[in-house]
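Visitor: What shape does this take:
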Amino acid sequence: MLRLTDLSEVPADLGPTVLTLGNFDGVHRGHASVLATVVEQARARGARAVAVTFEPHPLAVLHPESAPPMLTSTADRLDLLEAAGLDAVLLMPFTRELAAQTPEEFVKAVFVDALQATAVIVGKDTRFGVRNSGDIGTLRELGTQYGFEVLALEDVGTDHRWSSTELRQLIGDGDVAGAAAILGRPHHVSGTVVRGLQRGRELGYPTANLSQDASGLVPADGVYAGRLIRHALPESDPEHRMPAAISVGTNPTFENVARTVEAYVLDRDDLDLYGERVSVQFVRRLRGNDRFESIEALVTQIGRDVDTARAVLTSTT
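Guide: Next up, the predicted model:
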């Protein structure tokens, strides 16, 4: 898949294209449905399947005080878009200058001149152009003027519209199982394994601590069943994806602890993961974070958490 970050990088012979437009944060099942239609239509027309998206999120530029936390990193978003079968992604830098373009200026520069669109596939609530003044009606008028077809897809979901906003709420509440139902996969956070305070090892449950600059929306404090993914190992390696009990929070039994994400790989005390890039997948929340009156009580509860995590992960693929 071509990964383009500026209109000047678009090959002159990329078109014709079938394209879609959106932020695609999380690349959830609603997004996947749109992307599948883009790929299907592109193949039928002998065209390239392309997604146009932005970095950073438009609100981070226009209204930073209300910009949402991102569900996935840009790298993860691009990987997920590639996995959807696209031929190219145009990741446009979102600037105030871009935001000031009229709907027609944006469509002509991006869809027509650069990407030679033969069809544009979007959701019915799509807005674009200065002050979001362009809508699906505007897009259809421009399609007639510039020679591309517009397909507006119905909302995709079980009983309501799936959205990145809902995903942020679910993950913020710790409902990672509910989030997975919308994502079509477990939510994950990625980072480099760093040395922590070694308390887990002292208690008999050594953990892989993610760096503070880990990417992905961190769920509510608590204990989770999940998996640890080692990026350096191939998927065929049995240690690429390992069951884990995960702790998120400040560990209230101890004082002056920064908020961390740490994962104990079940029944493993021999792993040396320092410096590795890993992802932690969250499958189900087991409990909130509690303060224990003694180290012995904490260790007993950790043992119960490990047993519960094992049972949960044994019943899920």
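
Visitor: CA only for contacts and neighbour counts going forward, please
Guide: Noted.

Visitor: Would you map the helices across the stretch 101-250 of the chain?
Guide: 103-106, 136-146, 164-172, 176-183, 199-203 (DSSP state H, counting those that start in this stretch).

Visitor: Can I get those in TSV including distance to N209?
Guide: Output for the helices of the stretch 101-250 of the chain, formatted as TSV (distance: least, CA to CA, whole Å):
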stretch	distance to N209
helix 103-106	44
helix 136-146	46
helix 164-172	20
helix 176-183	20
helix 199-203	10
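
Visitor: Could you also give me the structure for this next sequence, so I can compare it with the first?
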Amino acid sequence: MTGRPAVVTVGNFDGVHVGHQYMLRQVVDRARALGMRSLAVTFDPDPQVVLRPDQPFVALTELPEKLRLLRELGLSDIWVCPFTPHVAAMGPAEFIAEVQQHGPVAELWVGSDFALGRDRAGTIPVLVQLGAEQGWGLHVVPPFRLDGTVVSSSRVRAALSGGDAAEAARLLGRASVHAALQAGPAGACRDVPTGRTTDPLVSPL
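Guide: Sure thing, here's the model as predicted:
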């Protein structure tokens, strides 16, 4: 990574579904238009593993696959932040300071339900104020919907656990996903063919 300013987005990006793709492509396009880097910040392990250790969790995409999918979207840089109890305890300003270690933040792009930091303290209004104080802009992207319903990693999981491979394909925009399908109390991990080989047309609804 370099010291050039970056257009940044932060998220788990579990599954790198079409909603994630819509956001990330905007980040890449914006950075290119400004002559800046595009930086995605993601976490390993998934924050749920640390925050809810008593609840079983299997990622839709393991880290190497997630990184491959993110790179294919044209991002300049990806920072995999190790999600530890220390990171979980950070406030929004402290976490942004960590991001700034990887180059100046010019803009932060987030979803409308995004919140950053301990106890989700970094709400949209808080981030607007923080950006004004630190000199970076905040862009809030509306939720991406298919059939009037927001696309989310939870929605992908619901399709997979219900055996609806075609729906999972629509949500993911690719041919397979590594996921936990309910096959008893513990579930079963396997690659699930979804029967789709090309990305769907991605557009906001």
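
Visitor: so what does the top strand by length along the first structure touch, helix or strand wise?
Guide: Ranked by residue count under DSSP state E, the longest strand found in the first structure is strand 277-287. If you count contacts as 3 or more CA pairs under 8 Å, 6 or more residues apart in numbering; DSSP states H and E, strand 277-287 of the first structure packs onto helix 176-183, strand 187-194, strand 222-230, helix 295-314.

Visitor: For V283 of the first structure, find the nearest of those.
Guide: Ranking those by distance to V283 of the first structure, with CA to CA as the measure, places strand 222-230 first at 4.7 Å.

Visitor: Measure how the closest one sits relative to helix 176-183, angle-wise.
Guide: Here the directions of strand 222-230 of the first structure and helix 176-183 differ by 50 degrees (axes from the mean of the first three to the mean of the last three CA atoms, to 10 degrees).

Visitor: Just list what strand 222-230 of the first structure packs against, helices and strands only.
Guide: Secondary-structure packing of strand 222-230 of the first structure (3+ CA pairs under 8 Å, 6+ apart): strand 241-249, strand 260-265, strand 277-287, helix 295-314.

Visitor: do that again at 7 Å, thanks
Guide: With contacts defined as 3 or more CA pairs under 7 Å, 6 or more residues apart in numbering; DSSP states H and E, the secondary structure elements packing on strand 222-230 of the first structure are strand 241-249, strand 277-287, helix 295-314.

Visitor: Ok, which of the ones you listed comes nearest P64 of the first structure?
Guide: Closest among these, once you apply CA to CA, is strand 241-249, at 25.8 Å.

Visitor: Just checking the distance from the closest one to the centre of its chain.
Guide: For strand 241-249 of the first structure, the separation from the chain centroid amounts to 18 Å (computed by CA atoms, centre = their mean, to the nearest Å).

Visitor: what sits up against that strand?
Guide: 221-230, 259-266, 306, 309, 313 (CA atoms under 7 Å, 6 or more residues apart in numbering).

Visitor: which residues does V176 of the first structure contact?
Guide: Taking CA under 7 Å, 6+ apart as the criterion, V176 of the first structure is in contact with L170, H187, F282, V283, R284, R285.

Visitor: coming back round to it: could you dump the helices and strands packed on strand 222-230 of the first structure into TSV with distance to A49 of the first structure and mean neighbour count added?
Guide: As requested, those are arranged in TSV below (distance: least, CA to CA, whole Å; neighbours: other CA atoms under 10 Å):
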stretch	distance to A49 of the first structure	mean neighbour count
strand 241-249	31	24
strand 277-287	29	23
helix 295-314	37	15
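
Visitor: just so I know, which of the ones you listed lies nearest V89 of the first structure?
Guide: The stretch from those with the least distance to V89 of the first structure (CA to CA) is strand 277-287; that distance is 23.6 Å.

Visitor: Could you check the angle the closest one makes with helix 176-183?
Guide: Computed by the same axes, to 10 degrees, the angle between strand 277-287 of the first structure and helix 176-183 is 120 degrees.

Visitor: what's near enough to touch the equivalent of S76 of the second structure over in the first structure?
Guide: In the first structure, the residue paired with S76 of the second structure is D87, using TM-score structural alignment. With contact set as CA under 7 Å, 6+ apart, D87 of the first structure has these partners: M1, L2, R48, A49, V50.

Visitor: which of those residues are also in contact in the second structure?
Guide: Among these, the ones whose aligned partners also stay in contact in the second structure (both residues aligned by TM-score structural alignment, their matches' CA atoms under 7 Å) are R48, A49, V50.

Visitor: Near the counterpart of the second one in the second structure, how many other residues are there?
Guide: Alignment note (TM-score structural alignment): A49 of the first structure maps to S38 of the second structure. Residues within reach of S38 of the second structure, counting by other CA atoms under 10 Å, total 26.

Visitor: Over to S38 of the second structure. Which of the three states is it?
Guide: Here S38 of the second structure is recorded as strand under DSSP: H, G, I helix; E, B strand; the rest coil.

Visitor: Relative to R259 of the first structure, how far out is P219 of the first structure?
Guide: When CA to CA, to the nearest Å is the yardstick, P219 of the first structure and R259 of the first structure sit 11 Å from each other.
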